[in-house]
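[1] Dropping the sequence and predicted coords here.
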Amino acid sequence: MSLTKAIISTMTASFFTSAVVLVAMTAQAQDSKVAAAMELLKSKTSELGPPKIDGTDVVGGKEVPAIYFGSTKMNNNFALVDDVAKQAGGTATIFVKSGDEYVRVATTVKKDDGERAIGTILDPKGKVITFIQKDEAYYGEADILGKHYVTGYDPIRDADNQVIGIYYVGYLK
């Protein structure tokens, strides 16, 4: 009987160890995907030109600053985020800073009704905002409109090094 218990204990320990390793490998793969998608998003915006704010625009029923990369306005322009999402999978967003809020002006993230989540804001009580307010990037898990994602958020800075928005990429968990 003790041999059977020993075998079961060994097998249980092996399964547990394998599960832990598999979870760690999956997390590493997701982290790599997020990093690659963020690099793609930043590269594509860089090709358009430097980021800047120029005037205002209505997005999702809200008047917000108009964010540009070069001469390309991002507000209500989905070509860039759609292209990044198509190439990297997952979701992509450009946020603009509007007062103390960060508003989605171009996104592939969908609301429950299937519409793009433009005009919605970055959760002001979430963990991501604390990093952004300190002018730091955030990579990790985040709740987006009630769904769990593995994400990357990185501040967008203008020519004066002021944070004017946020780059975002993420994968549904």
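    Sure thing, it's come through. What you are looking at is a predicted structure, and each value in this text was computed from that prediction instead of being measured.

[2] CA only for contacts and neighbour counts going forward, please
    Noted.

[3] Which elements pack onto the longest helix along the chain?
    Looking across the chain with DSSP state H, the single longest helix is helix 2-48. Judged by 3 or more C-alpha pairs under 8 Å, 6 or more residues apart in numbering; DSSP states H and E, the packing partners of helix 2-48 are strand 62-69, helix 79-88, strand 147-157, strand 163-172.

[4] Next, the angle from it to strand 147-157.
    With axes from the mean of the first three to the mean of the last three C-alpha atoms, to 10 degrees applied, the angle from helix 2-48 to strand 147-157 works out at 40 degrees.

[5] Direction-wise, compare helix 2-48 with strand 163-172 and give the angle.
    Using the same axes, to 10 degrees: helix 2-48 against strand 163-172 is 140 degrees.

[6] Following helix 2-48 in sequence, what is the next regular element?
    Next along the chain after helix 2-48, taking DSSP states H and E as the criterion, comes strand 51-59.

[7] Going by neighbour count, list what's buried in that next one.
    Pro51, Lys52, Ile53, Asp57, Val59 (16 or more other C-alpha atoms under 10 Å).

[8] show me the contacts for the second one.
    Residues near Lys52 by C-alpha atoms under 8 Å, 6 or more residues apart in numbering: Ile67, Tyr68, Phe69, Gly70, Asp158, Ala159, Ile164.

[9] Swap in 10 Å and give it another go.
    Contact partners of Lys52, counting by C-alpha atoms under 10 Å, 6 or more residues apart in numbering, are 65-71, 73, 156-160, 162-165.

[10] how far away is Glu136 from Ser14?
    Separation of Glu136 from Ser14 (C-alpha to C-alpha, to the nearest Å) stands at 39 Å.

[11] How about Leu122?
    42 Å.

[12] Looking only at neighbour counts, state which of these two leads.
    Leu122 (19 against 12; other C-alpha atoms under 10 Å).

[13] wait, isn't that one in contact with Ser98?
    No - in this structure, Leu122 is not within contact of Ser98 by C-alpha atoms under 10 Å, at 11.1 Å.

[14] re the thing from before, now the helices and strands packed on helix 2-48 as JSON lines including mean neighbour count and distance to Ile7?
    Formatted as JSON lines, these follow (neighbours: other C-alpha atoms under 10 Å; distance: least, C-alpha to C-alpha, whole Å):
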{"stretch": "strand 62-69", "mean neighbour count": "20", "distance to Ile7": "62"}
{"stretch": "helix 79-88", "mean neighbour count": "18", "distance to Ile7": "44"}
{"stretch": "strand 147-157", "mean neighbour count": "21", "distance to Ile7": "37"}
{"stretch": "strand 163-172", "mean neighbour count": "23", "distance to Ile7": "38"}
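
[15] this is the comparison structure:
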Amino acid sequence: MEKKKTRGILRKVLIVFAAIMVALTAVLITLSVITTQNTARDTVLEMAFAKMNGDINSATTYLNNAYGGLRLVGGTLVDADGTPIESSFDTIDRISADLGVVATVFVRDGRDFRRIVTSIRDAAGSRVTGTFLGAASAAFAPVTEGRRFIGEASILGAQYVTGYQPLFGENRSVIGILFIGIEMTEVDGLIAAGVGRAVAALVAGALLTLVGALVITAFMIVRVISNPITATAAIAEVLAGGDLTVAVPEGYLKRRDEIGMLARSFEAMTKRLSETVQGINLSATQVAAGSQQMSSTAQQMSQGATEQAAAAEEVSSSMEEMGSNIRQNADNAAQTESIAKKSA
């Protein structure tokens, strides 16, 4: 029964510990997932920015090879042969296919930049040529100043990781822009996949850690708490059966915790019970000896009374015999007196 109780205690402790560990693990996993998402996003964006830097260089090479150098003539971008490149999509589509990006060439149009060839399409599937970059674009200020822009930008309502390379004409004036980009949905997909793998590994590691912690905790509870309680309960059962010779294990007596206190209390209780029982046994022995002595005295007194009764009976018999003799003598004396009177 006690063993079942201690096993019940062990089970309850493990359940409470497991609940706490699961809660803590869930919190840690949640925090780790958030951290991992942020880290993964930063890492993937850095990789995307690095790709944009490399791909914009490759795209520039594609453009130079295809057109042999671009010039702005009368507001129109033309190639080395003077042929306008507007609506010539072969090169831009090749850049998109080979580099896995969307690509666009802008021409300088007043103070803004207009798309003249692009691989970006609208919902209807039409190329979005004729649309403007707009001063609100994150890339507008850098490319206007002749600087490359690598970063996130909004294009026609959609977010992209982008690379904008200014195209220079005479006197290093900016005559157009070469753009490449990756839509953020693709980046988010990469982030989600990376986070998913990280979370799976994290959960697997957390579960293994949790199981290991539970096993170690169960072992420690059995060794440190459950076994001593079971042993102490067994000692209590032996004591309840009247055996005061049972000894508490020395190892439990030396412990400096509650189990040690309990073991020392049991040891002291056992000694006190033993001393009490010894005292009771000694008192019982003394009482038995006194009773035996009283019985012997009573027997002696009974024997004396019997002897006195016999002596009294003997005296009474002698007195009766003397009385009979006296009466006989009296009768004899009376007869003698009567005879004497008759003789006279």
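    Thanks, I have the structure now. For clarity, every value in this text was computed on a predicted model and none was experimentally measured.

[16] who wins for proximity to Lys110 of structure 1 among the helices and strands packed on helix 2-48 of structure 1?
    strand 147-157 (10.5 Å; C-alpha to C-alpha).

[17] Now the closest one on structure 2. Mean distance?
    After superposition onto structure 2, strand 147-157 of structure 1 sits on average 0.9 Å from its aligned residues (mean C-alpha distance after the TM-score superposition for structure 1).

[18] Packing partners of that strand?
    On a contact count with 3 or more C-alpha pairs under 10 Å, 6 or more residues apart in numbering; DSSP states H and E, strand 147-157 of structure 1 meets helix 2-48, strand 51-59, strand 91-98, helix 127-133, strand 138-144, strand 163-172.

[19] taking those together, which one is wrapped up most tightly?
    strand 91-98 (a mean of 26; mean count of other C-alpha atoms under 10 Å).

[20] Structure 2: matching residues for that one?
    Under TM-score structural alignment, the match for strand 91-98 of structure 1 in structure 2 covers residues 102-109.

[21] To what extent does the matching stretch diverge from structure 1 after superposition?
    Relative to structure 1, stretch 102-109 of structure 2 is 0.6 Å off (mean C-alpha distance after the TM-score superposition for structure 1).

[22] Could you tell me how far that stretch lies from the centre of the chain?
    58 Å (C-alpha atoms, centre = their mean, to the nearest Å).

[23] Can you name the residues that contact the closest residue to Val84 of structure 1 other than its chain neighbours?
    Nearest non-adjacent residue to Val84 of structure 1, counting by C-alpha to C-alpha, 6 or more residues apart in numbering: Leu41, 6.1 Å away. Going by C-alpha under 10 Å, 6+ apart, Leu41 of structure 1 touches 35, 80-81, 83-85, 88, 92-94, 167-169.

[24] hmm, back to that, how about the helices and strands packed on helix 2-48 of structure 1 in a markdown table, adding distance to Val23 of structure 1?
    Listed next are the helices and strands packed on helix 2-48 of structure 1 as a markdown table, based on distance: least, C-alpha to C-alpha, whole Å:
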| stretch | distance to Val23 of structure 1 |
| --- | --- |
| strand 62-69 | 38 |
| helix 79-88 | 22 |
| strand 147-157 | 14 |
| strand 163-172 | 16 |
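
[25] In structure 2, what residue corresponds to Gly119 of structure 1?
    Per TM-score structural alignment, Gly119 of structure 1 is aligned with Gly130.

[26] do the same with Val20 of structure 1
    By TM-score structural alignment, Val20 of structure 1 lines up with Asn38.

[27] One more: Met11 of structure 1?
    So, by TM-score structural alignment, Met11 of structure 1 is matched to Ile29.

[28] give the contact list for that match.
    The neighbourhood of Ile29 of structure 2, defined by C-alpha under 10 Å, 6+ apart, consists of Ala23, Thr35, Thr36, Val199, Leu202, Val203, Ala206.

[29] of all these, which two lie farthest apart?
    Ala23 and Thr36, at 19.4 Å, using C-alpha to C-alpha across these.

[30] ok, now how distant is the aligned residue in structure 1 for Ala50 of structure 2 from Gly170 of structure 1?
    For Ala50 of structure 2, the aligned position in structure 1 is Ser32, judged by TM-score structural alignment. Applying C-alpha to C-alpha, the value for Ser32 of structure 1 to Gly170 of structure 1 is 11 Å.

[31] can you list residues touching both of the two?
    Contact criterion C-alpha under 10 Å, 6+ apart; residues shared by Ser32 of structure 1 and Gly170: Met38.

[32] Would you confirm that the match of Gly119 of structure 1 belongs to a strand?
    No - with DSSP: H, G, I helix; E, B strand; the rest coil as the criterion, Gly130 of structure 2 is coil rather than part of a strand.

[33] Spatially nearest residue to it (excluding sequence neighbours)?
    Gly130 of structure 2's closest residue in space is Arg115 (C-alpha to C-alpha, 6+ apart), at 5.2 Å.

[34] how far is the helix or strand encompassing the one you found from where the chain is centred?
    In this structure, Arg115 of structure 2 is located in strand 112-118 according to DSSP H and E. Chain-centre distance of strand 112-118 of structure 2: 60 Å, with C-alpha atoms, centre = their mean.

[35] Give me the buried positions along that strand.
    Those would be Phe113, Arg114, Arg115, Ile116, Val117, Thr118, for strand 112-118 of structure 2 by 16+ other C-alpha under 10 Å.

[36] Present these as JSON lines; the columns should include distance to Ala284 of structure 2.
    Shown next, in JSON lines, are those (distance: C-alpha to C-alpha, whole Å):
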{"residue": "Phe113", "distance to Ala284 of structure 2": "119"}
{"residue": "Arg114", "distance to Ala284 of structure 2": "120"}
{"residue": "Arg115", "distance to Ala284 of structure 2": "118"}
{"residue": "Ile116", "distance to Ala284 of structure 2": "121"}
{"residue": "Val117", "distance to Ala284 of structure 2": "119"}
{"residue": "Thr118", "distance to Ala284 of structure 2": "116"}
